[in-house]
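let's see this in three dimensions:
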Amino acid sequence: MRTAVVDPSGHLRHNCRLPTPRHSPGPGLLEFDPVALADAAMQAATATLAAAGEVDAVGIANQRASTVVWDRLSGEPAGPGLGWQDLRTALDCLSLQSEGLRLAPNQPATKAAHLIGAAGAPLERLCVGTLDSWLVWNLTGGTQHLTDATNAAITGLCHEDRVEWDPAVAERLGIPDAGLPRIVDSSGQLVEATALPGSPLITGVAGDQQAALVGAGCVRRGDVKITFGTGATLDACLGPGDPPAEIRGPSGTFPIVAWQQQGQVVWGIEAMMLSAGSCVAWLCELGLLEDPGESDAVAAGSLDSAGVRFVPAQMGLGTPDWDFGARSAFTGLTTAAGASHLVRAVLEGVAHRGVDLLEAARADSGLELLEVVVDGGMSANGTFLQALADASGRPVRVAPEVECTALGAGYLAGLGIGAWDGWDEVASLRAPARTIEPRRQADRAAWQEAKRRAARWHPDLSAVSF
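Have a look, this model is predicted:
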């Protein structure tokens, strides 16, 4: 959980960061405590406001698809929150697929249905929401149940060609219409955060990846960024008009709402990697690293990976494969491989998956996407960035601010009160990025063979399609 103030020049000030623990009760399961998360948000916001003083507006950027169901009378969660990577509804998705309803387990639709089925409260008292809904509910003292268009559009509960709830899908899943939040713009004067000192207006709400797109200044057609965090997400801005695809493009990308303002939707295209920084965290759990931040120096201790290839698929493979049954794998291990080689192989494997995302987005959008901006925690890792440039064969631009998501939330909030004249001024706030040039040609074919071997370890999960 992070809070910060974005000043008129587009810089972050008065940062506060608090942990929001998650736990995995079993393979493919990821839960969190919604109350602890809301408490952390309040604590962090209060700390930032105490340091900064009065603010003009509040913006929210949230981890998308993570899902909460709560009792509207008590305000208490009806069960644990389910993280976006949680796969417990994979078999439900497979069953629905046979009925012609294509949903993925990392979408909120079946997560919400699962939580409702396990809840003890009457249906008419239950509220369904992604994290933006849950945070707004708490920031408004339990009076406002809403979500923005970027979050609503990826739930699996909207019509395919417009950002409106599809009552037929909700009914099939047992989700009451009254339990769904009101859909609002991503930027505009929305509601008052009465739980915060001074009751500032909430004027910006967006999913984290869309906020990062805005924060990176990628607001014109063909602009593209990849955020490398726990997972990795490529987003490209396409502009207003019709969505680029109904559900999913031929290369495994899918349409997103980049933002909605004054009722007008700006569309984008997205490609996803389910495991990225989480693989580096896993190396810490294995004892190969003490801290994820040291992966750069450890990997730099070897000139290459000694022939070892790593496929980052702890939660399956996203774009372009969408194989939820794939699993991570090291290949090419010999006694010549030491800890530094394994760490390098992991960073290079994540880089190759990044190239997968780029290639898929180019194919499905028809755009060249020549320049990519990289942000997120892994954008501070020099060895990884060089591996990405080498694997893609193209320069990589590194955002000067690792946390483009926070910037984007601030930009959306500022636009909502007229702090900036429009999107061109927001784009002009982007600071110059440093560029990483390719140094050598990476062996894509060898890595792709390793990926082929990591596929379909769990056929039932691999059969899930959406």
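
C-alpha from now on. contacts and neighbour counts both.
Fine.

quick one: stretch 305-315 to chain centroid distance?
22 Å (Cα atoms, centre = their mean, to the nearest Å).

how near is residue 253 to residue 273?
In this structure, residue 253 lies at 11 Å from residue 273, with Cα to Cα, to the nearest Å as the measure.

which is the next helix or strand following the helix or strand encompassing residue 233?
Applying DSSP states H and E as the criterion places residue 233 in strand 232-240. Towards the C-terminus, the helix or strand next in line after strand 232-240, according to DSSP H and E, is strand 254-261.

residues contacting that next one, please?
Residues outside strand 254-261 that contact it (Cα atoms under 8 Å, 6 or more residues apart in numbering): 149-150, 153-154, 185-188, 206, 210, 213, 237, 243-248, 265-271.

give me the buried subset of those residues.
The neighbour-count criterion (16 or more other Cα atoms under 10 Å) marks 149-150, 153-154, 185-188, 206, 210, 213, 237, 243-245, 247, 265-271 among the contacts of strand 254-261 as buried.

inside strands: which ones of the residues you listed?
With strands identified by DSSP state E, the entries of these that belong to them are 187-188, 206, 237, 265-271.

which of those sit farthest apart?
188 and 271 (27.5 Å; Cα to Cα).

compute the inter-axis angle for the longest helix along the chain and strand 254-261.
In terms of residue count, the longest helix belonging to the chain (DSSP state H) is helix 339-365. Counting by axes from the mean of the first three to the mean of the last three Cα atoms, to 10 degrees, helix 339-365 points 80 degrees away from the direction of strand 254-261.

next up, for comparison:
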Amino acid sequence: MTGSVLAIDQGTSGTKALVICPERGVIGSGTAPVRPRHLPGGRVEVDPVELYESVVDAGRRALAEAGEPVAALGLANQGETVLAWDPATGEPLTDALVWQDRRAESVCTELAPHAEELRHLTGLPLDPYFAAPKMAWIRRHLTRGGVVTTSDAWLVHRLTGAYVTDAATAGRTQLLDLERVEWSPSALELYGLSDERLPDVVDADARIGTTTVFEADIPLTGLLVDQQAALLAQRVTEPGTAKCTYGTGAFLLAQTGTAPRRGDSGLVSCVAWRLAGRTSYCLDGQVYTAASAVRWLTDLGVISGAADLDPVGGAVPDSGGVTFVPALAGLAAPWWRGDLRGSLTGLGLDTAPGHLVRALCEGIAAQVVALADAAAADLGAPLASLRVDGGLTRSALLMQTQADLLQLPVEVSALPDATALGVGAVARLGIDPELSVDDALPHRKPSAVYEPRIGPDEAAERLAVFRSAVATLLDREPV
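The predicted structure follows:
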């Protein structure tokens, strides 16, 4: 039996660290905030030093609470957040462009004639959400110096001196050959990045190096992008199973097994993980704004925070005719229209805060239904249920709305920090190659299961209203 591990989830709005014991579960935890800047023109950026310091701070807090040494470290990352940095000194040369950043739209417009070629090579549609357009934009507009990578490569270098990224994170760039799981010379050439020194692509459970920033020497043996780490923690390891994480955005992933599945329903085909040299793949769909849309309502003073969703939304029986398409950072899968802005329609003098809350919950849930429908179409069979995790799963209103519109059971994870638990399991695999994936994963039991309370006809009617509002947005000229 391996010893305890330190698992760190470096996220968009904060970093969470857990010390996980194989026998006793979580014995220490720590958090540290991260404050991205939302700027005009769809720009979202963050100070890279803040990312690194949050990792160190959260990790030290978790270790202090645990009060005992750990055998290994696992690190999960945001996926598509990028920066330029000096590999000689480790110093950042730019701010980090967060995955929500839209400034690389011009790069995508220029490469539009090659969109299908890139999708076939990498499994990803052409969109500034992914890393490569932002990397190219940095090279054109900010600096030609140093290296330009996803944030994980910089964090790992600061922690251990190694220059690596895991296969799943590399698969979020649109520079990775999906079949070969190697950097694609063709994709690099299209983006004007052929001369870049890119990090080595390693297995998620590779022994990467040793860090000393937590005082004792700790080997880094787990590295995985956040959504795939949550996928693993939820035990979505068999084809046809799916999970959705409700965080800053909402992310639905469906397992496809040892071969990539390229559908035509608008979902992304990508690497789920590569463990011990064996690659698993998944379908991936995104809702750009979930908790960030809740934060928007909070900033307007409609509610005081996510904890208000249920009491405020529960004060009214329905949305009162209000329809909210919360495309506050554009529409992601399956539409891929990041240029769009959201819409709020059906307002009246009788519209109350509860109607806005319910309309937001329906808007988030309806987008997830679109992702689930797309996954079912690409898989050739409907999903049997949806496993969910993330902070917004605490809202019974949102989860019931999700079950109602999806017309499927929604199983809420009892693991509140699925991403950290997933990368913790990977770190255990990295220090004990004899351990099976199943044995390394935390025990999975839902904390709640929401069954649909309405019939399929009412669900279809409510979804039709939302889809009509989306169609109105799609008919607008790109901005």
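
if we can go back for a sec, so between residue 253 and residue 273 of the first structure, which is more surrounded?
Legend: neighbour count by other Cα atoms under 10 Å for residue 253 of the first structure and residue 273, higher for residue 253 (29 against 26).

how near is the more buried one to residue 272 of the first structure?
From residue 253 of the first structure over to residue 272 of the first structure the distance is 8 Å, taken as Cα to Cα.

do residue 146 of the first structure as well
Looking at residue 146 of the first structure against residue 272 of the first structure, where the rule is Cα to Cα, the gap reads 26 Å.

repeat for residue 197 of the first structure
Counting by Cα to Cα - residue 197 of the first structure and residue 272 of the first structure are separated by 38 Å.

these two - which one has more neighbours?
More neighbours surround residue 272 than the other of residue 197 of the first structure and residue 272, with 24 against 14 (other Cα under 10 Å).

could you report the neighbour count for the nearest residue to the more buried one once chain neighbours are set aside?
Of all residues not flanking residue 272 of the first structure in the chain, residue 233 sits nearest, at 4.6 Å (Cα to Cα, 6 or more residues apart in numbering). By other Cα under 10 Å, 25 other residues sit near residue 233 of the first structure.

residue 312 of the second structure pairs with which position in the first structure?
Matched to the first structure by TM-score structural alignment, residue 312 of the second structure sits across from residue 298.

part of a helix, is its match?
Yes: the assignment for residue 298 of the first structure is a helix, going by DSSP: H, G, I helix; E, B strand; the rest coil.

now do the residue lying closest to it once chain neighbours are set aside against residue 301 of the first structure, distance only.
Leaving aside its chain neighbours, residue 298 of the first structure sits nearest to residue 340 (5.4 Å; criterion: Cα to Cα, 6+ apart). Distance of residue 340 of the first structure to residue 301 of the first structure, computed by Cα to Cα: 6 Å.

looking at those two, which is more packed in?
Neighbours around residue 340 of the first structure and residue 301, counted as other Cα under 10 Å, are more numerous at residue 340. The numbers are 23 against 14.

can you pull the contacts of the more buried one?
If a contact means Cα under 8 Å, 6+ apart, then residue 340 of the first structure has 298-302, 305 as its contacts.

TSV for these, including distance to residue 54 of the first structure?
Shown next, in TSV, are the contacts of residue 340 of the first structure (distance: Cα to Cα, whole Å):
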residue	distance to residue 54 of the first structure
298	44
299	45
300	45
301	48
302	50
305	52
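
thank you, goodbye.
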